[in-house]
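Trainee: Just to be clear, the model below is a prediction. Sequence and coordinates:
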Amino acid sequence: MKGAVLGIFLAGLTACVLTGATILWALLLGLLCFSAYALHLGHAPRAVGTMLLTGVRKVSNILLIFCLIGMLTAIWRAAGTIPLIIRDTLPWVDPASFYLSVFILCSLMSLLLGTSFGTVSTLGVIFMLLARTAGLHEGLTAGAIMSGIYVGDRCSPMSSSAALVCALTNTNIYDNIRRMWRTGVTPFLLAGLGYKLLSPSGAAACVDSGVAGQLDAWFRLSGWALLPAAAIVALSLFRVEVKRAMTCSILAGCGVCLFLQDMPPSDLLSCLLWGYRPPEGAEMLAGGGILSMRMVAGIVLLSSSYAGIFDATGLLRGFEEGIRRMADKWGVFRATAAVSIPVSAISCNQTLATILTDQLCRLLATTRQERAIHLENSVILIAALVPWSIACSVPCATLGVGMECLPYALYLYLVPVLNGLARENRTPVAVPGRS
């Protein structure tokens, strides 16, 4: 019976991938299958409902964070914050270290925005245009962009994936970020060295795309436009609770929109809800808004509801025991990384892959903090290396490249590989109160 239930769920995921349908249909199918399995075992309908709510309550706080992220990414566009950053960072690009510059600047942008998609659709698009006009290697440029956009996606206080890991493991985001930098600084430096060595030698020239100059025609790019970014950076340094920091940044951005960019209040409200709609010619800046987060919120709600049923019915117990034996032999992180590869391939989505990997590996003998860093160093980045995963296919499509860029996404490989090579001092033991 277990095999049939899981088989139907996996078949639904596969069908969604092959047909291009939203993964939410597969998750709804899984919800029905797992609930039916619990009823088949004799659980009352009310008890099954309680199981579903148990999992949802665990991540309910993240829904507010998703709304704040949506508003923040929209308001930073409308206020001129992102355009000003783009205009003032492009002159830093050194033609002799082009790929290194791309990696570093995309990393900085993603750390500010906390979103890989938001970074790739703005700064990433400009870098690809520069590479094409200068005749530079497109796959290598896209690989450097992919590396950079996932630096912030992994360890920015504004990252939805970092917020998800915190919700799943009940950990503090700033403590997690400190551990992420400690385990990620060597891969970051090695990736930077790799891009420096791969950058064109001699006096290579990059042709200005002209986009930076046009930004002044679309926005008033004074120093006030940096106020929303300055607010989030300053408050993060003082470890202000992330929801409050985001709220302050959004309010600052609203003020900039109203008084610097002369945006009508009705347009501002529409921007916060539906996302920023830029003037003609600046389409690359479109995006954000609360509704832009509805897909990831739906995935989190549906997939997190499975947790209570998995616990009560033991549906995954056979897999968990096998993973435990793997951890006894290989170590906890290596087992987590190994599990995340097929889970990412099946899930086709970073969010679902993270939730399922955590569900399968949470019985391993790690503290909550160790559990969080294992997820951040494995599935969060490995999901972006699966060609048919949204985490990979969307950035590639945005950049107009194929999977040939993946071998050059050095950071995505180096973090899990180097952490996998590190010696683990812990061995898995039984979790108290769990069978």
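Mentor: Structure's in. What do you need?
Trainee: When you work out contacts or count neighbours from here on, use the C-alpha atoms and nothing else.
Mentor: OK.
Trainee: ranges for the helices of the stretch 201-350 of the chain?
Mentor: 211-218, 227-237, 242-259, 265-274, 294-304, 306-313, 317-330, 332-347, 350-361 (DSSP state H, counting those that start in this stretch).
Trainee: And the closest residue to L108 other than its chain neighbours, how far from F103?
Mentor: Counting by C-alpha to C-alpha, 6 or more residues apart in numbering, the nearest residue to L108 once its immediate chain neighbours are dropped is G152, at 7.4 Å. Going from G152 to F103 by C-alpha to C-alpha, to the nearest Å gives 11 Å.
Trainee: Settle it for me: which of the two has more neighbours?
Mentor: Using other C-alpha atoms under 10 Å as the criterion, G152 and F103 rank with F103 on top: 29 against 26.
Trainee: one more structure, for comparison:
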Amino acid sequence: MVESAVLGVFCAELMVCVFTGVPIVAALVAGLALFIGYGLWRGCRLRELACMCARGVASARGVLESFVLIGALTALWRACGTVSEVVVLAAPLVRPAVAPLAIFCMCSLMSFLIGTSFGTAATMGVSIALAALVCAAARRMSAGQIASVCVLGFTPADPTVAELMSGGGVVSMVNVSLVVCLSSSFSGLFDGTGLLDGVRGLVEGLVRRVSPYAAVLAVSVPASMVACNQTLGIMLTSQLCGHAEARARDLAIDIEDAAVVVAPLVPWSIACGAVVSMCGAPAACWCAAFYLWLIPIWRLTTEAAGTRFGFDGGEGAHSAEAAENSSRAHA
């Protein structure tokens, strides 16, 4: 009962912040205090709770490192002219008749160039080194200027150009990094205090009533809304749905088709908010994320068809596998 009340209060805080325009960091700070208070009520010491938070933040270390590299890279690409060159080369391709297709293809190529939606550390580290060399050789920037751009971002001298090209830098990623740190600390607290133990029981009951994927999807939606970032949303879904599938491979596919694509559909999640803020898109653009909506709809539709028409999917596949294992055991 207490656990449900704690989670309910935190969800209410998130909703209030979203609809009133209060920075999401405020709700996360309040949530951290709430979860620590729950841990103290359970008898945990403050030092133990701090260690739980530290373990949660450590699990998102790779994401935080990527944020630092992204901030430096986006600033240096502006400073060395890479972004300007991409705009010059791409502008002739974006004609009204093929604008949606051209934009989609260019975004796909950029994702391929960077490696992931946020970028991997190895790719960023090489794209940063080259950009710094171009800044020094072509733009005649000193080492101090390059370092300043990496940290504070790039601002062109021409005010007209500055409106389009300013930005980047490590400081531009401070807010999203705070969100990741705070929300990741929740993972450690949830695991250490047992706050989600009761929810796991509900999930197990849900798995018995619907297909495993439907259960994983049902869990991933509130998990992504509470987590505020893709990494923690995946972690929470994995913690709660660890026994939904008989094989780890099947669970991984379910989470890929649920938590991974649901997180960018949450407007206040870093997976959506960070990308939207970096490209200056309207906040409601997630409604048009057709591919993200299509995957869960397709999975649910095919599983429903498999259950109705007797295709090899959903619970039928697990039943067949169980029967096969049973026959082998008797043999």
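Mentor: Arrived safely, thanks for sending. Because the structure is a prediction, the values reported are computed rather than measured.
Trainee: picking that back up, counting by contacts, list what the helix or strand hosting the residue nearest to L108 of the first structure packs against.
Mentor: Using DSSP states H and E, G152 of the first structure maps to helix 138-155. Other helices and strands packing on helix 138-155 of the first structure, by 3 or more C-alpha pairs under 8 Å, 6 or more residues apart in numbering; DSSP states H and E, are helix 98-113, helix 116-119, helix 125-134, helix 160-169, helix 173-198, helix 379-382, helix 390-399, helix 410-421.
Trainee: Out of those helices, which is the most enclosed?
Mentor: helix 379-382 (a mean of 27; mean count of other C-alpha atoms under 10 Å).
Trainee: Contacts for it next, please.
Mentor: 150, 154, 161, 337, 340-341, 344, 350, 353-354, 357, 412-413, 416 (C-alpha atoms under 8 Å, 6 or more residues apart in numbering).
Trainee: And it against the second structure, how far off on average?
Mentor: Superposed on the second structure, helix 379-382 of the first structure shows a mean distance of 3.4 Å to its aligned residues (mean C-alpha distance after the TM-score superposition for the first structure).
Trainee: How far off centre is that helix?
Mentor: 9 Å (C-alpha atoms, centre = their mean, to the nearest Å).
Trainee: how about G308 of the first structure, what's its match in the second structure?
Mentor: Alignment note (TM-score structural alignment): G308 of the first structure maps to G188 of the second structure.
Trainee: how close does that match sit to V261 of the second structure?
Mentor: 23 Å.
Trainee: returning to that earlier point: okay if I get the contacts of helix 379-382 of the first structure as CSV plus distance to R426 of the first structure?
Mentor: Shown next, in CSV, are these (distance: C-alpha to C-alpha, whole Å):
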residue, distance to R426 of the first structure
Y150, 28
R154, 24
S161, 26
A337, 16
S340, 20
I341, 22
S344, 25
Q350, 27
A353, 25
T354, 22
T357, 19
L412, 25
Y413, 24
P416, 18
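Trainee: TSV please, covering the helices of the stretch 201-350 of the first structure and showing distance to G12 of the first structure and mean neighbour count.
Mentor: Converted to TSV, those look like this (distance: least, C-alpha to C-alpha, whole Å; neighbours: other C-alpha atoms under 10 Å):
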stretch	distance to G12 of the first structure	mean neighbour count
helix 211-218	43	15
helix 227-237	41	18
helix 242-259	35	21
helix 265-274	30	17
helix 294-304	14	19
helix 306-313	16	19
helix 317-330	20	16
helix 332-347	10	23
helix 350-361	14	23
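Trainee: Please tabulate these in TSV and include distance to A167 of the first structure as additional columns.
Mentor: As requested, the helices of the stretch 201-350 of the first structure are exported to TSV (distance: least, C-alpha to C-alpha, whole Å):
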stretch	distance to A167 of the first structure
helix 211-218	38
helix 227-237	18
helix 242-259	13
helix 265-274	24
helix 294-304	11
helix 306-313	13
helix 317-330	21
helix 332-347	18
helix 350-361	10
